[in-house]
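Novice: Provided below are the primary sequence and the corresponding predicted coordinates.
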Amino acid sequence: MSFDLSVIPHKNIILAVTGGIAAYKSAILVRRLKDAGFNVRVVMTDGAKAFITPLTFQALSGNPVHTDLLNPEAEAGMGHIELARWADLVLVAPASCDTLAKFAAGLADDLLSTLYLATKAPVWVAPAMNQQMWAAKATQRNLATLIEDGVHVIMPDAGSQACGDVGLGRMPEPEDIARQVTEYFHKAQRAIAEKFGLLAGKKVTITAGPTREAIDPVRYISNHSTGKMGFSLAAACYAVGAEVTLIAGPVSLDTPNGVKRKNVASAMQMLDESMKKLDDGCDIFIATAAVADYRVAQVAEHKIKKAGDELNVALIKNPDIVATIAQQEKRPFMVGFAAETQNIEAYAAGKLVAKKLDMIACNDVSRADIGFASDENAMTVFFAEQYQLDQRDLEKASKQEIAQQLVEAIHDALTHVVQSEDDF
């Protein structure tokens, strides 16, 4: 079982639009939900059609717009039942005062009110109305009934209204509503992943990106690593139930959803943070970082001035982070990476043994189409001898897809060794 929390694929949302000036925001909301990976179908009341046309929503959603309760073109003419079964979530935005009253009273005199009663999907409402209508006792009584019935209410914002009043009743911005919906599905999917995911309950530490070894206050030694592979792995591990800490060198990437991040610059700082994670508890250590092999022996206190045609800088060897972690008494499952330009598989197999790793993934960074700075990669995975698993060739794919395959390889190795021990 695998989960990708970076996007919510194949989730079906019915966006119901009711009568109100805020209906124009619903058009933007469709776009934001689509951008987040949702499938969207739009239901409109007669009142909504007075403010915005169905054609607008059809163009934005890519699906026909539903307006009639008994639609002969729908499945068996029972459009509300078809929609009720299709939806993973029903979102009413804007939700008019009249719609809230219908829902609370259990009326079923149009498509939307009938759909509300027919669906098993969660129902969310984003009320939008005049501030006095919002404050009315009847409206608040209807809201209390809906909340008691399990409806989730996205509370309105305060501010200037189309009628000229100022107060509560404005529909929240589409970006905010889309964010809340996305977070809802993230949490639901995360709960499943924590129970059934491939790495459920595992503590994973991942190093990613380059390190920078200072020469003076303005210069440093580094490499071309962007951290994309490590960040993709962090997202993939979190998606299958792991508790993930990402120790990142200097990169320009957003932290994956749910992942804890520690920023470092030098190899020594990265090693220090890695050792701390061992003390905190670590089941799997994945070393994707391109750590500088050497650092400057004596970092200049001030900027080195240009003088002469040559500048000699003495370098000393940095500690090997992945080998250091692998030598610890309470070592986690160790995953190394080998970025090479020649004799790829031979070097990787040698590192697997020399550094006492459980698994190593190697790639050819001399290829222009994969590796550093690319959004795609291709790898060969080797396992330590005790796992008795054949090498795996991961064909060229996006780094997200490669990350998911690597997670499956880690799971297979962990599962295989447990099964092997049980055989004795």
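Specialist: Noted; the coordinates are in hand.
Novice: C-alpha only now, for contacts and for neighbours.
Specialist: Fine.
Novice: show me the helices in the stretch 151-300 of the chain, by range?
Specialist: 174-196, 228-239, 267-280 (DSSP state H, counting those that start in this stretch).
Novice: turn those helices into TSV, columns for distance to Val153 and mean neighbour count.
Specialist: Output for the helices of the stretch 151-300 of the chain, formatted as TSV (distance: least, Cα to Cα, whole Å; neighbours: other Cα atoms under 10 Å):
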stretch	distance to Val153	mean neighbour count
helix 174-196	11	16
helix 228-239	28	27
helix 267-280	40	17
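Novice: structure B:
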Amino acid sequence: MKILLIIGGGIAAYKASELIRQFRKAGHQVTPVLTAGGAHFVTPMTLAALAESPVYTSLWDLKDEREMGHIQLSRTADVVLVCPATADLLAKMAAGVADDLATTLLLATDKPVVVAPAMNVRMWLHPATQRNIAQLKADGITVIDPDDGAMACGEFGPGRLPDPPDVMAATLLRIGASSPSPALVNPVADALIGHHILVTAGPTHEPIDPVRVIANRSSGKQGFAIAAAAAQAGARVTLIAGPVSLPTPGGVARIDVETADQMAAAVEAALPADVAILVAAVADWKVTPSPVKLKKGDGPPALAFSPNPDILATLAASPDRPRLLIGFAAETNDVVANATDKRRRKGADWIIANDVSGDVMGGSHNQVHLITADGDDPWEVATKEAVAARLIAHIIQTIHAKTPLT
């Protein structure tokens, strides 16, 4: 694939060098366009050496400008990636300004555009920036949300540029490219058109009384990322979500539930599905809830526990069993052994196992193992969006290697 990389003028511009190296290692061509601001942080010589390509900096440097070279440059790429995208550059894009090579290329291109914003947290959260982001999304531009974290200015919050492998994964996902790098295989655009994918996400809450619940510490982020990636690949997606405060991904039909019984009923009602990906951290146990609040002064309550429905095992034994059934296993020890046993006991095709002894629950990154009948495929640490993209890519490869799902 041919990537036209526009490098904005922020401190995160230094990551452009590693991003180019990642693209080149995966077999993709990169043509860098360096803005005047970006040139304060990285040199054309460095970019040219890594990209093995000329670096363009000015409208007037294009040798064939008399033949409208900026038009040609914007049309010969498969995708235009702006990384880092500063607040200024985003504002110009949203307003349609074309006062330098980068903005002229962006206005002239007919190719997919991906932007990776990076800026101070206050700049990112400012209403003007958020209006510009909304406008760019409405214009069909893909926006890679910035990460949370410490910044060069000393503040903390959203605004950090994601790591280069994650930017690469999101860019390739947008254009449906696949990378020979095993860490960055992405789904083909529209490859799941005509297929129904069912995803569960988040925790369940099992009431003890009107104010207390039994729950798992799941944020729902991984399940929501998987639903989003499936929708981007063209699938009809049903997302059954426990109690979480996450926005519904575009193109996804969402059903909100609270308890395991409600989730089991929603899963059954959503069938048939071609693929089911059960990411939700369902509480194993429930109790008969008290109709009134239990008082601390009455001492510890005597709770009679009963098992919740086993949604994965039930679905595996159902006459409406999806052609591909995938479960998740959150483990704190013997991760692969426990997940391998779970796959066998539950009757799932795949188990995605992860070690949750750290800060995975609620965090932005994940490290998982894909457990199949063929054994264990360990994946490196990645954002939950990158894990989702890779999982959907594996699903696409699997279902298209068999008789097409109907």
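Specialist: Okay, I see it. This one's a predicted model, so the numbers in the text were calculated from it and none came from an experiment.
Novice: show me the strands in the stretch 201-350 of structure 1, by range?
Specialist: Using DSSP state E, counting those that start in this stretch, the strands found in the stretch 201-350 of structure 1 span residues 203-208, 213-216, 219-221, 243-248, 260-263, 284-287, 294-296, 315-317, 333-340.
Novice: winner for burial among those?
Specialist: strand 203-208 (a mean of 26; mean count of other Cα atoms under 10 Å).
Novice: just list what that one packs against, helices and strands only.
Specialist: helix 228-239, strand 243-248, helix 267-280, strand 284-287 (3 or more Cα pairs under 8 Å, 6 or more residues apart in numbering; DSSP states H and E).
Novice: let's have these in TSV, adding distance to Ala121 of structure 1.
Specialist: Converted to TSV, these look like this (distance: least, Cα to Cα, whole Å):
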stretch	distance to Ala121 of structure 1
helix 228-239	23
strand 243-248	30
helix 267-280	41
strand 284-287	38
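Novice: so which of these is nearest Val30 of structure 1?
Specialist: Among those, the nearest to Val30 of structure 1 by Cα to Cα is helix 228-239 (25.6 Å).
Novice: with structure 1 overlaid, report how far the lengthiest helix in structure 2 is off on average.
Specialist: Longest helix in structure 2 by number of residues (criterion: DSSP state H): helix 384-401. Taken over the aligned residues, the distance from helix 384-401 of structure 2 to structure 1 averages 2.4 Å (mean Cα distance after the TM-score superposition for structure 1).
Novice: just checking, Ala266 of structure 2 touches Leu239?
Specialist: No: checked against Cα atoms under 8 Å, the pair Ala266 of structure 2 and Leu239 is beyond contact range at 9.8 Å.
Novice: now for these two: what residues contact both?
Specialist: Here Ala266 of structure 2 and Leu239 have Ile255 as joint contacts, going by Cα atoms under 8 Å, 6 or more residues apart in numbering.
Novice: picking that back up, closest to Asn377 of structure 1 out of the strands of the stretch 201-350 of structure 1?
Specialist: Closest approach to Asn377 of structure 1 among the strands of the stretch 201-350 of structure 1 is made by strand 333-340 (11.2 Å; Cα to Cα).
Novice: how far does that closest one sit from its chain's centre?
Specialist: Here strand 333-340 of structure 1 is found 24 Å from its chain centre; the criterion is Cα atoms, centre = their mean, to the nearest Å.
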